[in-house]
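Student: Show me how the following folds:
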Amino acid sequence: MSSLSWVRGFNATVGRLAPELVASKMHRAFLTPRDLPPRDWELPLLASAERITLRFGLSALRWGQGPAVLLMHGWEGRPTQFAHLIQVLVRAGYGVVALDAPAHGRSPGHEANVVLFARALLEAASELPPLKAVIGHSMGGASALLATQLGLRTEALVTISAPARIIGALRRFAHFVGLPKQARAQFVHMVESSAGMPAAQLDAARYQLDFPGLVVHAADDQMVPSTEAQSIHAAWSGSRLLHLPSGGHSKLLADPQLAEAVLELLGSADLSAAASRRAVTGVGHRPALAS
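Tutor: Just a heads-up that it's a prediction; the model follows:
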């Protein structure tokens, strides 16, 4: 029997008798990322990076000079997973900063969640020049959307393989590990308590997204359904949807179509015009959620 089968069997049985115990174990597992080493193809880019430490200990890698582009990887991810995109951005004249999320890489912490990811983006942005763009993969994309509701200012934003609703991600995890109904409800409540925000609020449909953007997803993503991208795009009138036929959850990060679409967004005349309108009218990036 595989370890996953054993976990599912244990949760299904014990979760009916002691739902709080099982929910607590899965809550810890859900918030505690594994430390996964970089792949060989990431190492050259890692060697060429400048390691920087931000004010509160958050670690990041930096490449190039020029308008600032801030990157946030996904759960159990790494900055160098963006290797192809980083190289394209640097060649195009952008300065790229890619974060180690809380409890990932060299950044401090043992547990993380989407709210902590979002606050890390806010911390980084406070120490960087005005941001040309923020790009997030998976949970990094969800946290970037959330960060704009908490005060993050950026001219444009790109989400890649990101969930539209955090409650959906919680339910998928609970189903994946075999939590019965009562334990599932307690698990969601525990995650909400750790994040300090109701999961129902963490939903792109509730956000004010009044800046240009790009929503990217692959049809064969087995971790986050591609319908999530359609939901984000529907809630975000200024976004373009790039639906790739393949690339899974992470391989699409190296897709040339993604890099081309990002450069098109950053170079768009509409981007500068939108930024100017926000500066004149004072509209945009107002916190829509309680922090």
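
Student: When you work out contacts or count neighbours from here on, use the C-alpha atoms and nothing else.
Tutor: Fine.

Student: ranges for the strands of this protein?
Tutor: Here the chain has its strands, by DSSP state E, at 50-53, 59-63, 68-72, 95-99, 131-137, 157-160, 213-218, 239-244.

Student: wait, what's in contact with Pro198?
Tutor: If a contact means C-alpha atoms under 8 Å, 6 or more residues apart in numbering, then Pro198 has Glu192 as its contacts.

Student: What is the burial count for Ala60?
Tutor: 24 (other C-alpha atoms under 10 Å).

Student: ok, it - contacts?
Tutor: By C-alpha under 8 Å, 6+ apart, the contact list for Ala60 reads 51-54, 97-100.

Student: what's the spacing between it and Val262?
Tutor: According to C-alpha to C-alpha, to the nearest Å, Ala60 stands 21 Å off from Val262.

Student: Next, name the residue at the spatial heart of the chain.
Tutor: Gly140 (1.2 Å; C-alpha atoms, centre = their mean).

Student: residue contacts, that residue?
Tutor: 72-75, 114, 117, 159, 162 are the contacts of Gly140 under C-alpha under 8 Å, 6+ apart.

Student: Repeat that for Ala275.
Tutor: Ala275 touches 155, 211, counting by C-alpha under 8 Å, 6+ apart.

Student: To compare against the first, here's the next sequence to fold:
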Amino acid sequence: MPYVPAPVSTGLRALSAVAPPLAVRAAARAFWYVGPPAAVRPADRGVHERSRRGAVDVDGERVVTYRWGDRRAPAVLLVHGWKSRAARFAGLVDALEAAGLGVVAFDGVAHGDSSGRRMSALEHQAAIRAVHDAEGPFTAVVGHSLGALAAGLTLADGLPVDRFVSVAAMTGFDAIAESFLRLVGMPAALHERFCQHVERTFPGDVRDVRARIDLLAHPVPEGVATLFVQDDDDRMSLPAGAPLLHAAVPGSELLTTRGLGHNRVLDDPAVVAAVVAHVTASRPATVRR
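Tutor: The predicted structure follows:
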């Protein structure tokens, strides 16, 4: 989710009341602002520092990659979300290594130690494909937030993996816009106008953005064993989207939690255990709080 400083949110709310067209244009500019890269948390630093690092080129940007574990072992790709970085998966990295798997992750464009100034789900998809070509193949992909959305869309496009875990995914472009407007305090009445403006001015003259960034219209293939994880108290990826994603992928599983929110779900031991169980082909237990 785009980073918007409090004074900017206050200004957008005021503009929405007196000059909606200007508010939409200003909000669209704020929508692309990534802000300073997230720092590596102290709890994640040990995992971060013992990784084997590399880099791939993604449309002229240097995307930093990380690998852990035995290169000969089946590997899992981890895809982080907005305003995050690869190290945020540290607890899961440890657990996957302990299960005998190799692990690969990367800092998305304009995130972590990678270069760039902005990132969309489409650019995250391009990074996933580039990392797959350089570090794959992968037996499974685990994505969080925007990373889960981008990973799911890339699987729909044919990325060859056996298993997928989606943690706190948004359903698509419109869901991202809805959450953004809600979090900055702009009225829902401006949703359609905002979406049209962002789509019309999307970087790179990309066409049909709303149709392309839609995990319900382009679901994960049935042949990919899929687990959706969603917390009931997530304020960014609203819980109502998870059952829709689950229903769009016949045979998929839905694991629900409570009280963990959007990010802490990645640190929960029971969730980590369920993710590892899924990617190692065991059936995950339902986790409820």
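
Student: thinking again about what came up before, make a markdown table out of the strands of the first structure and add distance to Ala195 of the first structure.
Tutor: What follows is the strands of the first structure, written out as a markdown table (distance: least, C-alpha to C-alpha, whole Å):
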| stretch | distance to Ala195 of the first structure |
| --- | --- |
| strand 50-53 | 24 |
| strand 59-63 | 21 |
| strand 68-72 | 18 |
| strand 95-99 | 20 |
| strand 131-137 | 19 |
| strand 157-160 | 21 |
| strand 213-218 | 25 |
| strand 239-244 | 27 |
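
Student: And those: which comes nearest Pro79 of the first structure?
Tutor: strand 95-99 (5.3 Å; C-alpha to C-alpha).

Student: Straight-line length of stretch 162-180 of the first structure, end to end?
Tutor: 26 Å.

Student: Per the alignment, Leu216 of the second structure pairs with which residue of the first structure?
Tutor: Aligned counterpart of Leu216 of the second structure in the first structure: Ala205 (TM-score structural alignment).

Student: typo on my end, it should be Val272 of the second structure
Tutor: Aligned partner of Val272 of the second structure by TM-score structural alignment: Ala259.

Student: Quick check: closest non-adjacent residue to that match.
Tutor: Ranked by C-alpha to C-alpha, 6 or more residues apart in numbering and with sequence neighbours excluded, the top spatial neighbour of Ala259 of the first structure is Leu85, at 5.6 Å.

Student: Which residue in the second structure occupies the aligned position of the one you found?
Tutor: That one, Leu85 of the first structure, aligns with Leu92 by TM-score structural alignment.

Student: count of neighbours near its match?
Tutor: Neighbours of Leu92 of the second structure (other C-alpha under 10 Å): 23.

Student: Now do the contacts for the alignment partner in the first structure of Phe173 of the second structure.
Tutor: Superposed on the first structure with TM-score structural alignment, Phe173 of the second structure falls opposite Ile166. Contacts for Ile166 of the first structure were tallied using C-alpha under 8 Å, 6+ apart; they are 142, 199-200, 202-203.

Student: could you redo the residues you listed as CSV and give each row neighbour count?
Tutor: Shown next, in CSV, are the contacts of Ile166 of the first structure (neighbours: other C-alpha atoms under 10 Å):
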residue, neighbour count
Ala142, 29
Ala199, 19
Ala200, 12
Leu202, 21
Asp203, 20
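
Student: of all these, which comes closest to Gln182 of the first structure?
Tutor: Closest to Gln182 of the first structure, out of all of these and judged by C-alpha to C-alpha, is Ala199, at 17.1 Å.
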